[in-house]
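[1] this is the structure alone, sequence omitted:
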């Protein structure tokens, strides 16, 4: 396993001018796509792997490892035809398996292996819910053909395959590295693993055998590599960016944000030489509430069994003020359900929670806690991110105004996520970023069969009518408008049950050095570096 033990930062700067450098303050626990359930891991695995299909620049399904496909039997059979020129990264695992060149091409059998390890439990994947009860079989009748048989038609199935849980891995690497595969990844992507200094940096290098070319016929990627650091302090991260140490920055500490952005999220004149990229995110930020009283986090929680209390907390938040003064315009208040405004199917008529402290106090009294009397201090847990801490501090003050006391607790994000999935927390902060641009991907968070840790329903909401509407919307024959109407009904019930404290929809803002070309941003928040070029021009003066 190629894991460097040195903590010398110079070991990640050897090819400084030709590597794209960015920072991940939340860290990365594993590079196994089976475990890529949070943004930093999704970005990193996106550099290393490919799936059968992908999202193009317009967020439409496009060929990738598969060159074509057909859908038959009323939407229950999908047949994919693979490209013959896709190679896995050169790696020792292939030499050990009898391939003297140290690499081999992808076959249909690799697809079968990769998909099955997600849903059969062997990879302990956080994405088992994606395929569970949907795939009856996946088979390879020959080396270049893969056939999926579904238990029932599922309109977004192609979109599911664009997720990290649809990435293709070689069985030789999984067998050779065993539990350490996540620390020594082998894929087909534009970049391949080079070295990982724990808690310092991860370095990827250009894959010389990548199968894609650009419009000029030049083989991609155009960079020599990628360096990802794990600097926790976002103030230091921005200072490093200002001195040219990073090519892009996505996290700006809340305490310095007003000096960088104006109230509309635009760059202040001092920083106008840098590039800025903006896009409404297909995401929602929220505080989750555990409703399952059999889990340790909810056994003694007043939130778990008191819908009026949860509604009161929602009404007590001034989302517009938080977006304007804490996020400095980098957000959209979540006032109409859970779907972001930029997502097809968003419905502004869905009722939500406006700031109404009087209604919050009325519901608090109805819940049995007039002016907060008798209500124990709530514990809200967050990851170690300065921006989410600033939002939580603002909400802590707003809840205090109606008599609700809350203690804030911060832990490292991987630990935080593990505790959320294990049902150890009564109230926590997280976000959901669309895996693909379909409202179904958000509705799946509230389906009974998707309860964590096997699925994304971390609140453990159980609502049979929601389950029924969700299944109805997946039936073939519905137009997008008809499916959207069903999802709007679902949102009405979700808002009423209030398993979340709805906060805001993110606005993605990335700053880049002026010598970076080809960088793009879209609502999925993905980071694509295949077409990025880093020129040698100087930094802004």
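    Okay, I see it. Please read all numbers here as calculations on a predicted model, not as lab measurements. Residues are numbered from 1 along each chain as shown.

[2] only C-alpha atoms from now on, for both contacts and neighbour counts.
    Fine.

[3] what distance do you get for residue 79 to residue 60?
    Between residue 79 and residue 60 the distance, using Cα to Cα, to the nearest Å, works out to 19 Å.

[4] compare these two (neighbour count), which wins?
    Neighbour count, other Cα atoms under 10 Å: between residue 79 and residue 60, residue 79 has more, with 19 against 11.

[5] adding another structure so you can compare the two:
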């Protein structure tokens, strides 16, 4: 009897030990990182939906990134594609189709929707994700991304029944670990598009369980698990079953919690950082860093917080945009007048203190995936601007409201105010500035109540196509409603040639033609390219930001400064 009791006791404690959660076990990392701790930062804009296909801004993508992951990612240092939720990919000899091998051992976050306890990522989840991105579903804002690339995608987008049981004809599940995409063009750009944060993989089972409420139940495969969203912010916790390890074999992530805070009325984001209530500043003009943080001597004397700066040469372009469909800017001559009346060099020199680069050649920066074929030419020409204004139908009594989402007193706000004054003075435009939130501005654009607005854009994937596709009038889905309703058969025809071209030099030449058409038609006025700057508390190690503005905290950890 005593032997039986002893055996039962031993078995009980063994089972108890095996069932202990990871949080009850002290994790020790190799190579210097430390497990545990909490990181917080303020978002520049409040995120309403934490769902990949619904996001329309860099700030929304930052809220999605901790939870959801893409099939591929882009290594900026090596300018190459890196497998993420796929282990491998291969094209057919004629580039007619692309096969993707799904990574094994990846699981979605624990959730009651997985009543069968099977949370493994399989090919049907990837098909569902791509089908969703090609659908007319109310939560999908990404219809323009894949419809020009995959056979049957446009047909599915036009299907009002949204039958996910059928899905896109050209997206085929070959097995639990293999999926095939049948392609319209042969440029292989599809791989770059699959790095897009808004094409992060979602769970088919989660959608079946939650339906249209899926955005309230973010369930991905990422390093952090969504826990709570409120008016104060979003809270995430460590995913103990995350599939990735670092170079030392340490199980990621290291942090226990991550909080994205929403700014309260009157709250000073910089003070929160310097008082160490937050650990990074996700948006700060380069010209303000020295004045905010003081000198090296100040830091050595303990007068300010020790910090490091990650500075990415800007993929973000800032520009003026017009509603080309209705109102005063249906008139291309008025658009051209403003295009030539804006002094881009002055904006960079006087308001950005030389930190921005004037966008004198067009909407695209000169980057590894795009090169201009002609020299820079300053488009600022008041004489030409006034001649276009005379040709236009504009009347001085016509009021133009300029919608901006700027912070009062910021460099952006200052140049916007200056621009209004200059255009009033030089072109005698009855122009008025209206400050609104980002979401209010987007609502005004969608409703057609905005005729001119300040806009900013960061490439979503590493290709010139990403910058130019918003002005392609053959776009499908919700995306076609944005970007001022610009239509140009000449632009579309040239984009079609670029998208079908395999030779890099020829493709680059077609994209140059597209940029020149935009410069001539002036649906937008490119102003300057903005460098991306993020400031980290020095105790926060391993945090990264890429040129697309996405923060990666999967390998971040906290370590005191000695």
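    Received the coordinates, thanks. Here the structure is a predicted model, which is why all the values come from computation and not from measurement.

[6] superpose the two chains and report the TM-score.
    Here the superposed chains carry a TM-score of 0.86, computed using TM-score structural alignment, normalised by the length of the first structure; 501 aligned residues with a Cα RMSD of 2.6 Å.

[7] the stretch 1-150 of the second structure: helices as residue ranges?
    Counting by DSSP state H, counting those that start in this stretch, the stretch 1-150 of the second structure has these helices, from start to end: 2-19, 58-64, 123-133, 143-146.

[8] give me the range in the second structure that the top strand by length along the first structure lines up against.
    Taking residue count as the measure and DSSP state E as the definition, the longest strand of the first structure comes out as strand 500-512. Taking TM-score structural alignment as the measure, the second structure aligns residues 524-536 with strand 500-512 of the first structure.

[9] what's the average distance of that stretch to the first structure?
    When the first structure is superposed, stretch 524-536 of the second structure averages 1.1 Å from its matched positions, counting by mean Cα distance after the TM-score superposition for the first structure.

[10] so which of the helices of the stretch 1-150 of the second structure comes closest to residue 175 of the second structure?
    helix 123-133 (6.9 Å; Cα to Cα).

[11] packing partners for the closest one?
    Applying 3 or more Cα pairs under 8 Å, 6 or more residues apart in numbering; DSSP states H and E, one finds that helix 123-133 of the second structure contacts helix 143-146, strand 171-175, strand 178-182, helix 204-210.

[12] run the chain-centre distance for the longest strand of the first structure.
    Mean C-alpha position of strand 500-512 of the first structure versus that of the full chain (Cα atoms, centre = their mean, to the nearest Å) differs by 12 Å.

[13] which other residues reach it?
    Around strand 500-512 of the first structure, the neighbours that count as contacts under Cα atoms under 8 Å, 6 or more residues apart in numbering are 247-250, 274-289, 310, 313-314, 319, 323, 330-335, 337-338, 340, 353, 459, 521, 523, 525.

[14] can I get the buried ones among these as something I can paste into ChimeraX?
    Provided next is the ChimeraX selection string for whichever of the contacts of strand 500-512 of the first structure are buried by 16 or more other Cα atoms under 10 Å:
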select :247,248,249,250,274,275,276,278,279,280,281,282,283,284,285,286,287,288,289,310,313,314,319,323,330,331,332,333,334,335,337,338,340,353,459,521,523,525
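
[15] can you flag which of the contacts of strand 500-512 of the first structure belong to strands?
    By the criterion of DSSP E, membership of these in strands covers 248-249, 275-280, 283-289, 331-333.

[16] count of residues packed around the counterpart of residue 485 of the first structure in the second structure?
    Matched to the second structure by TM-score structural alignment, residue 485 of the first structure sits across from residue 509. Using other Cα under 10 Å, residue 509 of the second structure is surrounded by 17 other residues.

[17] surely residue 509 of the second structure is in a helix?
    Yes. With DSSP: H, G, I helix; E, B strand; the rest coil as the criterion, residue 509 of the second structure is assigned to a helix.

[18] excluding its backbone neighbours, what's nearest it?
    Closest residue to residue 509 of the second structure in three dimensions, ignoring its sequence neighbours and counting by Cα to Cα, 6 or more residues apart in numbering: residue 373, at 7.2 Å.

[19] separation between the one you found and residue 506 of the second structure?
    Per Cα to Cα, residue 373 of the second structure is found 11 Å from residue 506 of the second structure.

[20] again with residue 90 of the second structure
    24 Å.

[21] same check, this time on residue 518 of the second structure
    Following Cα to Cα, the distance that separates residue 518 of the second structure from residue 506 of the second structure is 19 Å.

[22] looking at the two, which is more packed in?
    Just comparing residue 518 of the second structure and residue 506: by other Cα under 10 Å the higher neighbour count belongs to residue 518, 20 against 13.

[23] need the contact list for the more buried one.
    Listed by Cα under 8 Å, 6+ apart, the contact set of residue 518 of the second structure reads 362, 491, 524.

[24] aligned partner of residue 62 of the second structure in the first structure?
    The criterion is TM-score structural alignment: under it, residue 62 of the second structure has residue 43 as its aligned partner in the first structure.

[25] its match against residue 524, yeah?
    No. Contact status for residue 43 of the first structure versus residue 524: not in contact, 11.0 Å apart, counting by Cα atoms under 8 Å.
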